[in-house]
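Chemist: Predicted model follows, preceded by the sequence.
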Amino acid sequence: MSPDTDTNNDINGNANPSPNAQQLATSLVTRCRTLISEIDAFHALLTDTQRNPQVVEARSIRSNTISELRTLEKLAAQIDAEPVEDDDIPETHKRLTHALRSSNLPFYEAVWTIAKRSCTGLVGFGKRFYRDGDSGGGWDEGHKKRPNKDKRKSVFVDIVADGGEEWVKVSTVSETRLLFEMAEKGWEADSEAGSDEEEPRTVLRNYDGDRRPDGASDNTGSDGDEDDDEVELVKLAREMRRASDNTRVRYRHPRLRFVIPKIEEGKIPEIDDLLKAIRGYGVQVDCGEAVFSSEAIDLDQELRRLLPKPFKRFASTLNVDCTLLLAIVSDLSHFKNIPPSPTLHRAILRQLEVERSHPLLTKELWPAMVDHDLVCTKEAAERMREIVETIGTDSEKQRTWMIMGIDEFRGLDSPSLLQRLQALSDHPIPSQWKLPIKTVDSISAIALGRKEGVIPLVADRVTEILSDINHSVFMYGWASKLMTISSNRTVVKQIEMTVEKHREGDEELEGPLIWVCDTARSLIGKEKSRKN
């Protein structure tokens, strides 16, 4: 986390009365503990609801707040050790009061409150993104060393939300401090006349006439890294835009947002012009106390709103990949007490271990599938049946016939299939699971998608890297504008990389919609001698 140096005990930016040191210390320690308890409550909610709680990275804000608590408790202890006699305030208390007023806690509170009140689908706090060609489109986790990265070519983002599609920067800079910095850096409002028909306009600048607004000289090619006359907020806006332009999440550049709670728009023209300059980089700017005073709801509701939203782009119908067809019929997914026999393949043993703590169906697949119509391509269905017939157990074969509605289960409706399936599962089968999975013709759908331009030309490049089955699955989803659900992370990554490599300047180009399951489940009949 990167708190502003200008802090205040009121996260709304209001001027506080001057409590004595002991009162101030008690207040800050209490607030700090409250913040930690809320963060812990969110982690407990993640653990309870998510198959992988680590999908949200909240450690940085918690560790920073705990560190701040330790500092505040030490200051409070020093204050308690020196009592105040009458109205004679010891010099030590004055020094400690100043230290308390310089606490980073208001910044951490601001970040947490803004996340709770204005963000959904939290990814994490305190992430570093790079604006050069070496970022790989991903974000740098704070706990991992990146020795080959140049932090001078990066930007620190306070909140990453909406599944990575929104970056939020929080600044608790005060109006007074911002005006002081603007004056120090030489910012001023100029009147520039346009054409005869135009009114003169006010332009706020902090660069010479022969330099571009991004700080680079027109004849040097410098990227402006060494500019010392840059107001910090404008520099952050520029660097966030560069990093965002070098990053894509689901084929899109992340949206950028600044939240500046202590600044009121419409009061000071120079500050308004500064905000206009920030917005010029495509950054949404939210100012004022409204960012805190939005309608407060129950804490549990606020925390649930922060939970990951992996299904937000799902339509009414989902296209199921062969990998997940196998996962939903596997004995590993349905039976809870399969003994870890040494005759089982080591991959099966690993999956058994994972399944015991994080059941795939209940934690991941059923939440994704229920209430959706399910389809799969003819090629995926045939391949799945070939594998089941070759190495599947009797129960795995039975489930295959049930979920596909074939053989002796042909013509049965969803409730009847679910009832029969329940006899072969230790998990309560959700009544909203829509069976059977319908088999579709991918060839005609893909041909129509190409003819109507639904599938872009880059699909030819994607086709080159796909097997016949993967071609049928992912190209069908692309042509039909359906979300494909799969556990084939390797192929999905290859598709994304191919689309990016051959984007050719088309900023709106998107590949197929794909939701990737964290893990899959093999058929338990897989022989130990078979390769992974």
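Modeler: Cool, got the structure.
Chemist: From now on I want contacts and neighbour counts done on CA atoms only, so please keep to that.
Modeler: Fine.
Chemist: which stretches of the stretch 251-400 of the chain form helices?
Modeler: In the stretch 251-400 of the chain, helices defined by DSSP state H, counting those that start in this stretch lie at 269-279, 290-293, 299-306, 322-327, 331-334, 346-357, 360, 366-369, 378-391, 394-404, listed in chain order.
Chemist: Which residue ranges of this structure form strands?
Modeler: Under the criterion DSSP state E, the chain contains strands at 124-130, 154-161, 166-170, 188-192, 201-205, 255-260, 283-287, 317-320, 373-377, 438-440, 483-486, 514-516.
Chemist: what's around Ile242, how many residues?
Modeler: Residue 242: Arg, not Ile. A count of nearby residues for Arg242, using other Cα atoms under 10 Å, gives 19.
Chemist: residues near the residue lying closest to it once chain neighbours are set aside, how many?
Modeler: Ranked by Cα to Cα, 6 or more residues apart in numbering and with sequence neighbours excluded, the top spatial neighbour of Arg242 is Arg131, at 5.4 Å. When counting by other Cα under 10 Å, one arrives at 23 neighbours for Arg131.
Chemist: In addition, the following structure is provided for comparison:
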Amino acid sequence: MTSDSPQDHAGGLSRLTLSGTLKNGQHSPDLSSPDNSARDVALSSSNTDDSGSRPEQPSNASIASLDEIIRRCRVLLSELADFQRHIKAQYYARGENATDTFNAFSNCVKAEIRGLERLTGGHLPQGKVQHAATSSNLPFLEAVWDATKCAQNVVAMMKIFYWDKQGRNLARNQPKGPHTTVDIVADGGLEWIKVSTITNTRLLFEKAKLGWEQGALSDEDDLSDCDADESPAKNESDDAISIVKTARDLARAARAVRVSYKHPRIKYMLPRIRPGQTSVIDEVLDDIRALGVTVVCAEDVPPLPPLDAAFSAMTGKRFVGFSDLINIDCTILLAIVSDFSHTAVKEEDWFHTALKTQIKAEPKLQLMPSILYPAMGSHALICTRAAAKRMHEIVDTIGTESEKARTAIMMGTDATQTRQQLVRDFRLHSIHEIPADWQLPITVADEDTTVVATTRLPAVAQQVGRKLTPINQSVFLYGWATGCTTVTSNRTVVRQIESVIDGATPAGEDAQGPMVWLCPTARSLVGKEKNRCTCGSTPCLRNAEYRCYR
């Protein structure tokens, strides 16, 4: 087979002359032409990557042995397993199922290994074994993994996205509507990366094949009465090119998805495409760029970083973009003073399921040193008056003595104490080391949060406010109006806010909303057993009120 060189494509599609006619009316390429690369690819390779392109048949001199391909598969799988362990060890805070988002890609690699290993043992003819080896999907999997190692803050691989959510059928084993698969979801979800191992030769073949099909159609069918804009050549040509169709599907899905109120940007990695060699390929790339997709070809593919550096970049930084002043909501105020966050709480018979779950999770997760202290860092901290009032009510009602003591320190009840003294006193009530730069006390906002919110926010904020309780209006609208990052563990409220803002923003446009960082776990106060509560009521109405709040 001829190489993928500039000389091979100097004549563009003119080299693939249309001579002879197939039985189905389509035209065939001139098989006597010295350049039969496209024909060889089409006839010799049966495997495809996710964009629909087939890997090219290599020359005999470049064919890797089956054992070598299996070895490379195992290396890839080993690196992926190391990355998953890295996530568990360094960023357990992303959730207990943090590595599940990479299982789809891992399973693809495992399936490839199983398929190749079944060919070993000498029970198959060597020719079939060699054909299977050359048809392996490993080059595509390696290309995806190499692109992943060059990405930042990767959150998923091989993830499916839909662009017609209303038409989606959620019944089991039923089609779920139009969708596309994103090979790499990076930048915390804001960047989608698609990889294709299609080559110049294969892309030229697709264009040539399209020309034959359209030529056959125009020969047999009378299109003289058709509007030119409705002809197959006008409307179907782009979709006949695999990478253009994939790019269009990605663009459709991205317009239906928002992450932090923004639509993901799309990057198409084409490591085997070399532009500038023929106008046909350059036009295809321009068609993709016209969809708002960034195209990265062979000469722009970045070099692979060392594995340790790659893993560090792939996991990313959790607290990028936080404002200088952080707005703390009531759920986090309670988590900071909870005994569950600072001591080894003994499980009691009267603990409900949520409390028992927190006891089991804390030794492994360690909320304060693993999540909240790094999130707060050395930022100045503030909360609204409504949040502080509600927190005090709950602590005063059901808090233990140690929880009350932490609350007094955190909120600076003794105004004569310095920040250093408050940090020192807080250490006395925790088994964890307290960061020396923790900014205590947490300030209570003096401004009327209602006035701030109504005078500084866009009109959609009124729709958001109507969905929230008064305390959550105070917290989230204040953070939005002042440009503060709001730290919360209230996942339900965050989803409500995003839903309202997304619904009020025209499709395809980025939205604006409060900057919110969602803590992946919550903490309750230990509380008191209902029949022993100091309020004297059986059952304790104050405990019931607290559970209702949570």
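Modeler: Yes, it's here. Values in this document were obtained by computation on a predicted structure and should not be read as measured data.
Chemist: related to what we said a few turns ago, nearest to Leu46 of structure 1, out of the strands of structure 1?
Modeler: strand 124-130 (12.5 Å; Cα to Cα).
Chemist: Please enumerate residues in contact with the closest one?
Modeler: When contacts are taken as Cα atoms under 8 Å, 6 or more residues apart in numbering, the neighbours of strand 124-130 of structure 1 outside the stretch itself are 1-2, 56-61, 135, 138-142, 151, 153-161, 243, 246.
Chemist: just stretch 32-46 of structure 1 next, same as before
Modeler: Under the criterion Cα under 8 Å, 6+ apart, residues 53, 58, 62, 65-66, 68-69, 105, 109, 303-304, 307 lie in contact with stretch 32-46 of structure 1.
Chemist: got a winner among these for most neighbours?
Modeler: Counting neighbours by other Cα under 10 Å, Leu105 leads those with 28 neighbours.
Chemist: Map that residue onto structure 2.
Modeler: Leu105 of structure 1 maps onto Leu138 in structure 2 when the alignment is built from TM-score structural alignment.
Chemist: Check the spacing between its match and Val182 of structure 2 real quick.
Modeler: With the distance defined as Cα to Cα, to the nearest Å, Leu138 of structure 2 ends up 18 Å from Val182 of structure 2.
Chemist: and what of Glu545 of structure 2?
Modeler: 45 Å.
Chemist: which of those two has more neighbours?
Modeler: Shown here are Glu545 of structure 2 and Val182; by other Cα under 10 Å, Val182 has more neighbours (22 against 12).
Chemist: right, and the more buried one touches Glu191 too?
Modeler: No: in this structure, Val182 of structure 2 is not within contact of Glu191 by Cα atoms under 8 Å, at 9.8 Å.
Chemist: Can you get me a residue count around Met402 of structure 1?
Modeler: 25.
Chemist: what's the answer for Ala21 of structure 1, then?
Modeler: Ala21 of structure 1, neighbours per other Cα under 10 Å, totals 25.
Chemist: Contact partners for it?
Modeler: 79, 93-94, 96-97.
Chemist: Buried among those? Need that as a selection in ChimeraX.
Modeler: If you want just the buried ones from the contacts of Ala21 of structure 1 in ChimeraX, going by 16 or more other Cα atoms under 10 Å, the selection is:
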select :79,93,96,97
